[in-house]
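> no sequence on this one, just coordinates:
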C-alpha cells in the first residue's frame, strides 16, 4: 500500500507521516518511509539523531544506478541514460517489493529500530552546493517516482511518502502513484485553500484524497473543517504535548502519545487498508503511460534524443503478482 502525505508548509505533514510510519511499524507491518520533501526532516521526526538522519544516502545521487537496475532486460529501453523519471516498466524490467532486499534498497535504504520495531528509511536527498542555481529539486524526486512506477506491493505492506509542500506535488505524475493521499490541514483559511487547490488539481486522476485536521484545539475547529471539506475529513489530530516534546528532541515513545491522537492513527490505518479494495492495476498502468507520454513530448525526447513513446510496452500491466521471490531473480548486477 502506497500512502502520500501532502499539505501546506508547516501544516504538520512530516509529523503526521512520521507518526503513521511508526504506528504501522509497531503494529508489525513491513514499512518503508520516504522523505521526498525539499526540507529533509522525516528522519529526525521518526526519532533518528541528527547524525543518523544526515547519513541517509541520497536517492537522487544514485539515480543512474537505480535506472540501470530497474531497466533490467527490457528490450524497449536501450540504456539507462534514455530512462526518465516517468519511464514505465515493461517485459524484462526489474520490479521492486517492499518486503525484499535488492540492490536499490541496499544503495538507498537504511534500517532502524524505532519503538522496538523495524523501519526502513529512504530520502531523496537535500540540495548540494553543485545543485544550487542549476538544478530543480524535482529531479531528485524523480528517483521516487521511478521506484514507485516499478513497485508491485500488496496488502499489509506499506510505503509512506512525505511529499513536497502545497501544489509542488503536481510537478510530476507522482501524485497519482498512491492508494491513499492524506492532506494535512490546519483549521485556517490557508489550510483549507491548499486542500481545495489539491482537490481541484487531482479531480481528473482518481486520487483517493482524505483530510486529516491538525492542530485542532476545540470543537469550533472541527466544525470549521467539516464545513470546509465535507466528507473528505477523515479525522482530526488535536494539540499534542507528545509532539511538542518530540520537536524538542526528547524522543518520546509512541505508546506515550495521547489516546485520542493514537486513535487517529488507527483510523488512518483502517482507511488505508480499505483502499486496497479500490486498487485498479490497469488504471494505474494507464496513468503511468499517460504521464510518460506528456513528459516525453514536453522535454524527454529532446533531452535523450530518442522517441520515448517507444519505451511503452502495450501488452504490459503492472500487477501485484508480477514479482517473483527475490532469491529466484537475477540480482547479480553490480551497482
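Structure's in. What do you need? Just so it is clear, the model here is predicted, and its values are computed rather than measured.

> hey, let's count contacts and neighbours off CA atoms from now on
OK.

> what's the helix or strand containing residue 229 packed up against?
Per DSSP states H and E: residue 229 is located in helix 219-229. Taking 3 or more CA pairs under 8 Å, 6 or more residues apart in numbering; DSSP states H and E as contact, the helices and strands that helix 219-229 lies on are helix 189-202, strand 209-216, strand 233-238.

> what angle do it and strand 233-238 make?
Using axes from the mean of the first three to the mean of the last three CA atoms, to 10 degrees, the inter-axis angle of helix 219-229 relative to strand 233-238 is 150 degrees.

> alright, now check it against this:
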C-alpha cells in the first residue's frame, strides 16, 4: 500500500511521514516497508534519527538515474534504450518490476536502514542545479520507480512529498492508495488542502486530512469547518515530537497514546483502500502520453507512445524478470 504525505511547507508533513514509518516498522510483526524522501528539503532521514552530517552522505536516486532505468527496462522490447526512458515511462512485458521486500541491485546500492526504516532519498537540490535544473527531474525518479512497483496488502511504501501542490507537475500524485494532507488549524494550511482537492478531483485520488499541532477542541472544530469529513484524525502538541525536532529521537513507544492512536487510524484508512490495478496502469499511460506530447518526444527524438504495451496491466500476478 502506497501512502504520500503532503501539505503546506512547515505543516509537519515530514514529521508525520517519519512517525508513520516508525510506527509501521515497530509493529508486530514488523511491516514490510520502504520509505522515499521526495521533498526538496530532504529532512526525512534526520526525522528518522540520522544525524544531518550522515544524512547528506546517503546515496541519491537522482545521481543513479541511468542505472535505475537500465534495471527497470530489463528486456522490454518497446524501450529502445535507457536514454529513451522518462519519468512517466510505464512498464510492459519484459520490464523489471519492484517489490517492497526483495533483494535487488537497486536496493543494495540506494536503500539504507535509518532508525529501522528502509529509506531511499532523491537527493538535495545541488548548487550546480541552480538556474539550470528543475527539482521535478529528481522527483521524477520516484515516479518512475512507483510506476514499476507491485505492492500488496500488508506491505507499505511511504513517501514524503514536496510541499504544496508541486506533485501535480506530473502524474506522481496518482501513484498512491492514500494521500494524507497534513493541515495545521490555519487558513493558509487548509487552502493547500482545497487546492489539492481541486486538482485531484478528476483522478480518483483518495485523500485524508490529518490535523497537526492541534491544541484544543476549537482547533478540531476549525479543521472540521474547513475540510469536513476528510478530517481523519489529528496530532496534538507533543513533547515527543518537540524532542525529535531538537535532535533527541525517543523510542516510538514513548509517543503519547492519543497521537499513537492517530497513527493507527491512518494505517487503518490505508489498509482499507481498494486497489484497482487497471486504473493505476491506465493513469500511468495517460500521463505518459501527456508528457510525450508536451516535451518528451522532442527530448528523446522518438515517439514515446510506442513504449506503451497495450496488453500489459500491472499487478501482483504480473511476472517479473529475475535479477541478473
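Noted; the coordinates are in hand. A quick note: this is a predicted structure, and the numbers were derived from the prediction, not measured.

> what's the TM between chain one and chain two?
Between these two chains, after superposing, the TM-score reads 0.98 (TM-score structural alignment, normalised by the length of the second structure); 322 aligned residues with a CA RMSD of 0.9 Å.

> For residue 189 of the second structure, see how far away the spatially most central residue of the second structure is.
Per CA atoms, centre = their mean, the C-alpha nearest to the average position across the second structure is that of residue 159, at 2.6 Å. Residue 159 of the second structure sits 20 Å away from residue 189 of the second structure, going by CA to CA, to the nearest Å.

> Strands of the first structure, start to end?
2-7, 31-35, 110-114, 117-123, 158-162, 180-185, 209-216, 233-238 (DSSP state E).

> would a markdown table of these with distance to residue 134 of the first structure be doable?
Output for the strands of the first structure, formatted as a markdown table (distance: least, CA to CA, whole Å):
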| stretch | distance to residue 134 of the first structure |
| --- | --- |
| strand 2-7 | 26 |
| strand 31-35 | 22 |
| strand 110-114 | 29 |
| strand 117-123 | 21 |
| strand 158-162 | 24 |
| strand 180-185 | 31 |
| strand 209-216 | 34 |
| strand 233-238 | 39 |
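
> wait, which of the ones you listed is closest to residue 250 of the first structure?
Residue 250 of the first structure lies closest to strand 110-114 among these, at 14.0 Å (CA to CA).

> Show me what the closest one is packed up against.
Short answer (3+ CA pairs under 8 Å, 6+ apart): strand 110-114 of the first structure packs on strand 117-123.

> compared with the second structure, how much does the helix holding residue 229 of the first structure deviate?
Following the fit onto the second structure, the mean deviation recorded for helix 219-229 of the first structure is 0.6 Å by mean CA distance after the TM-score superposition for the first structure.

> Give the aligned range of that helix in the second structure.
The alignment of helix 219-229 of the first structure onto the second structure (TM-score structural alignment) covers residues 217-227.

> Repeat that for stretch 295-304 of the first structure.
Taking TM-score structural alignment, stretch 295-304 of the first structure hits residues 291-300 over in the second structure.

> Check which residues of the matching stretch are buried.
Residues 291, 292, 296, 297 are the ones in stretch 291-300 of the second structure that count as buried (16 or more other CA atoms under 10 Å).

> ok, now stretch 181-200 of the second structure?
181-185, 189-193, 196-197, 200.

> same deal with stretch 166-181 of the first structure?
Result for stretch 166-181 of the first structure [16+ other CA under 10 Å]: buried residues 166, 169, 172, 173, 174, 175, 176, 177, 178, 179, 180, 181.

> what do we get in the second structure for residue 155 of the first structure?
So residue 155 of the first structure corresponds to residue 153, using TM-score structural alignment.

> mind listing what its match touches?
1, 271 (CA atoms under 8 Å, 6 or more residues apart in numbering).

> Look up how far residue 239 of the second structure lies from it.
33 Å.

> and residue 226 of the second structure, what is it in contact with?
Taking CA under 8 Å, 6+ apart as the definition, contacts of residue 226 of the second structure comprise residue 190.

> actually residue 50 of the first structure, sorry about that
Here residue 50 of the first structure is in contact with residue 44 (CA under 8 Å, 6+ apart).

> now residue 289 of the first structure
Per CA under 8 Å, 6+ apart, neighbours of residue 289 of the first structure: 88, 312.

> Tell me, how many residues neighbour the residue opposite residue 39 of the second structure in the first structure once aligned?
Residue pairing (TM-score structural alignment): residue 39 of the second structure is matched to residue 37 of the first structure. For residue 37 of the first structure, the count of nearby residues is 25 (other CA atoms under 10 Å).

> Map residue 97 of the second structure onto the first structure.
By TM-score structural alignment, residue 97 of the second structure lines up with residue 95.

> just checking, its match touches residue 152?
Yes - between residue 95 of the first structure and residue 152 there is a contact under CA atoms under 8 Å: 6.8 Å.
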